[in-house]
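Enquirer: Prediction below, plus the sequence it came from.
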Amino acid sequence: MLIKEKDVFETYESEVRSYCRKFPAEWEKAKGVYIYDTNGKEYLDFFCGAGALNYGHNNPYIKEKVISYLQNDGITHAMDMFTKAKCEFITYMEENILKVRGLDYKIMFPGPTGTNSVEAALKLARKVKGRSNVFALMGCFHGMSLGTLALTTEKMARGGAGVSLENVTHIPAPYMFDNLDTIEFMQKLLDDDHSGVEKPAALVLETVQAEGGIYPLDTDWLKRARDFCSKNDILLICDEIQVGCARTGSFFSFERAGIKPDIFCMSKSIGGMGFPFALTFIKPEYDVWKPGEHNGTFRGFQPAMVAAKAGLEFMLKNQLEKEVEKKGKIINDFLKKELNIISKRIDYRGVGLIWGIDFNNFPDGTALKCSKECFDNGLIIELAGRKDCVLKLMPPLTINSDELFKGLNIIINSIKKILKEL
């Protein structure tokens, strides 16, 4: 990056910027699983736009559909009016994704971002049940606007709110304590008239905690959580924003547990090629909105609907769910072998194409050093978890085996170098 260009960002852009500090390059082009800086240096992308680019950068199938739509003067902005693009997206989503899975949901367009989707889900759950409290799990991340930030547990993010974050009771995640049954704990909170906890309108969860450190929640626990909600007249809300769109293997991450949430939220990769797009899926009996009771200017961004439909078509035509399962096994086998050789103190876990390498048993900052070493060697990889102690592997679902092994080897070699220097 030229000094002059760097000065532009440092002089005029807010101090809130973060990813540019971790990956200090000026980016110019991207294609498939690669991203290129202005000097032409090539980087493998295991960051994937924080989960917004499941189908890779500038996916040619999706891009062609969007370009054709724009070249034919397709409408770009339409609030929530009827459009051909919206009709085609809804029809394809219902017929090819939902109904084939036995899922009956109304589709709400709440705005362009994931936090819009979760805010809508929270508002609707409270309206349906007439209660203000909500249960969420420790280690969760659901957004940065005030309602979703009240759910989110990361200390620094919450500290930026400037106001009290209320109406949420945080429950220990099932992986946190070996001897605590969190389902029984939630039931006790409801049954004990001295618990001091108000009955919630909803339980909100990610079936795989991503920012919390890559924790796939046990399928039996998820089934029990579904039963707990049904038994106690509580809505189950699943946040599919980062772990949906086939990231875990099945298109919806809750499918692996065989459960059906009452409401679920999608954004990120549902936008097809990184376009801002969010959806809230609602069981028909809970769709009690009055017209205009929840709205937003950019809930009708038509190019995202075109890209979203194309993304679904691409996913099905290329059998990405099966590909993700196959590549997930490759990662598991590779990490099991290589990390065991390096150190038995390194933990790893994941599912599909979202994995975490955990350095909790090492000095603080070890994962960050590994991430920087990876970057120096042409791989972009983000951190997650408490104290950012987890390397977060999240490549595009379109990655081939050679590219996958290339990235995995960069990670392993970087870990070896950093641990040797400790």
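Expert: Here it is on my side, so go on.
Enquirer: From here on, just use CA atoms for contacts and neighbour counts.
Expert: Noted.
Enquirer: Not counting stretch 400-412 itself, show me its contacts.
Expert: Contacts to stretch 400-412, defined as Cα atoms under 8 Å, 6 or more residues apart in numbering, come from residues V33, L44, F46, K327, I331, F334, E338, L339, C370, C374, N377, L379.
Enquirer: Tell me which entries of the residues you listed lie within strands.
Expert: Counting by DSSP state E, those place L44, L379 in strands.
Enquirer: Could you identify the most distant pair in the contacts of stretch 400-412?
Expert: Across the contacts of stretch 400-412, no pair lies farther apart than V33 and L339, at 24.1 Å, counting by Cα to Cα.
Enquirer: picking that back up, any chance of the contacts of stretch 400-412 in JSON lines, with neighbour count and distance to T115 too?
Expert: Output for these, formatted as JSON lines (neighbours: other Cα atoms under 10 Å; distance: Cα to Cα, whole Å):
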{"residue": "V33", "neighbour count": "26", "distance to T115": "26"}
{"residue": "L44", "neighbour count": "27", "distance to T115": "28"}
{"residue": "F46", "neighbour count": "25", "distance to T115": "23"}
{"residue": "K327", "neighbour count": "21", "distance to T115": "30"}
{"residue": "I331", "neighbour count": "21", "distance to T115": "30"}
{"residue": "F334", "neighbour count": "16", "distance to T115": "35"}
{"residue": "E338", "neighbour count": "14", "distance to T115": "37"}
{"residue": "L339", "neighbour count": "18", "distance to T115": "36"}
{"residue": "C370", "neighbour count": "25", "distance to T115": "30"}
{"residue": "C374", "neighbour count": "23", "distance to T115": "30"}
{"residue": "N377", "neighbour count": "17", "distance to T115": "34"}
{"residue": "L379", "neighbour count": "25", "distance to T115": "28"}
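Enquirer: Next up, a structure to set beside the first:
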Amino acid sequence: MSIAERLDSEVRSYSRRWPVVFGRARGSRLYGVDGRPYLDFFAGAGTLNYGHNHPVLKRALVDYLENDGVTHALDMWTVARENLLETLEEKILAPRGLEYKVVFPGPAGANAVEAALKLARKATGRKWVAHFSNAFHGMTLGALSVNGNPAIRRSAGTALADCVELPYDEDHLGVADIEGRLAASAGGLTGTAAVIVETVQGEGGINVARAEWMRELAAVCRRHGVLLIVDDIQMGCGRVGSFFSFEDAGIEPDMVCLSKSISGYGLPMALTLIRPELDVWEPAEHNGTFRGFSLAFVTAAESMRLYWSDDELEKSTRAKGEQAAGGLEQIVASYPGQGLAACGRGLALGLRTAGGATADRISAAAFERGLLLETCGPAGGVVKLLPPLTVSTGDIDRALEILDASVKSALVTQV
């Protein structure tokens, strides 16, 4: 038994799916300690949009360290912090006409969600928060309260109060139904502080909300003074093409939660963007020891300068997304009557299967062939493709070949 198996908690998950010790990584590939390459279409669950160890980002990080840059400063002002804020405004917010203040809530996506929920209740004086079926927003207690998966919610071990679940767009219910359900809920239209939503539900099964539905949802929130929180933790930073996943819908959320790829290099970092008038915090009312991790600030700013000074990455991501989606459709067509369906947007794509057992077999078969693919959805029935946005078109074709062979293998095993 290895040291990891002896000492690592039973709570681990990905190491069970991919039982290999990885030694190094570059671009779209991870390498086992035996040197075997694995094409990475997991990308740290969407944390590595620019790939592993990007040389430009690595150089910026190493230079900062070699110059004795401040690595930890809580919320004190540092060169790295100011540089990040200046770059965020110049490259991301100002070109989109967005005015947000920035909360540094801690190192993880759940911290960004917790800050948003806490501030929404404080700013509105209301306590109820609405979330959607199959939603995933994190594993801390506040974030768990707005998750839509019953099994994940049960992991809290206690009651999750002051929340109400609404049907997501995939359930084919209109916003009028949502307005009615909110009105009939315990909080009602006057007691609901916020609605939190993902434009694409990643962990929930690659469910895509229509732009029209998002606009109508935003309008409902405005009519009733309910704050709209967009969780862009996995789908932001270019995953669907545009930097923010809500841009195509033409809406401006009251709050935006960012993490995962916001650091650009896989370093822990999260931001909660809030409308200026919602900045009603008292000093230190929301804090955390690692809300000022300067190394992540350095690579975040560098990644924005590198990839968001023009629209080349956005165009490339949309084109590669179409390439991959077309390949998925071909796989579906090759196995009629097997319950397969393609889904997704940009480079957040999925292959829906007949169930979790089939998806697990496909993922396992892909791993044996050198491709890392996660599964998702309420019953784990969706094979999920989240490659780095910098993946080559050749690697997309290679991944589709492996996926096709893996589907064939899994379906034969199923019979």
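Expert: Nice, thanks for sending it over. Source: prediction; values computed, not measured.
Enquirer: Please state their TM-score.
Expert: The TM-score (TM-score structural alignment, normalised by the length of structure 2) is 0.97; 410 aligned residues with a Cα RMSD of 1.2 Å.
Enquirer: now the corresponding residue of structure 1 for G370 of structure 2, nearest residue through space, not along the chain?
Expert: Alignment note (TM-score structural alignment): G370 of structure 2 maps to G378 of structure 1. If the residues on either side of it in the chain are set aside, G378 of structure 1 comes closest to Y43, at 4.4 Å by Cα to Cα, 6 or more residues apart in numbering.
Enquirer: What's the separation between the one you found and K392 of structure 1?
Expert: To K392 of structure 1, Y43 of structure 1 is 16 Å away according to Cα to Cα, to the nearest Å.
Enquirer: Look at these two and report which has more neighbours.
Expert: Ranked by neighbour count (other Cα atoms under 10 Å), Y43 of structure 1 and K392 place K392 first, with 28 against 20.
Enquirer: which residue numbers in structure 2 go with stretch 231-243 of structure 1?
Expert: Under TM-score structural alignment, the match for stretch 231-243 of structure 1 is residues 223-235.
Enquirer: re earlier: my guess is the residue nearest to G378 of structure 1 contacts Y34. True?
Expert: Yes. When contacts are counted by Cα atoms under 8 Å, Y43 of structure 1 is listed as touching Y34 (5.5 Å).
Enquirer: Strands of the stretch 1-150 of structure 2, start to end?
Expert: 22-26, 29-32, 37-40, 101-103, 128-132 (DSSP state E, counting those that start in this stretch).
Enquirer: Show me what the second one packs onto, helices and strands only.
Expert: Under the contact definition 3 or more Cα pairs under 8 Å, 6 or more residues apart in numbering; DSSP states H and E, strand 29-32 of structure 2 sits against strand 22-26, strand 37-40.
Enquirer: Would you mind stating the distance between K315 of structure 2 and F243 of structure 2?
Expert: 11 Å.
Enquirer: Just want to know which of these two has more residues nearby.
Expert: Neighbours were counted for K315 of structure 2 and for F243 using other Cα under 10 Å; F243 has more, 21 against 13.
Enquirer: which residues touch the nearest residue to the more buried one once chain neighbours are set aside?
Expert: Spatially, and ignoring its direct neighbours in sequence, F243 of structure 2 is nearest to C237 (4.6 Å; Cα to Cα, 6+ apart). Residues in contact with C237 of structure 2, defined by Cα under 8 Å, 6+ apart, are N49, F243, F244, S261, I262.
Enquirer: Grab the nearest non-local neighbour of the most centrally placed residue in structure 2.
Expert: The residue lying closest to the centre of structure 2 (Cα atoms, centre = their mean) is Q234, at 1.0 Å. Closest residue to Q234 of structure 2 in three dimensions, ignoring its sequence neighbours and counting by Cα to Cα, 6+ apart: G46, at 5.6 Å.
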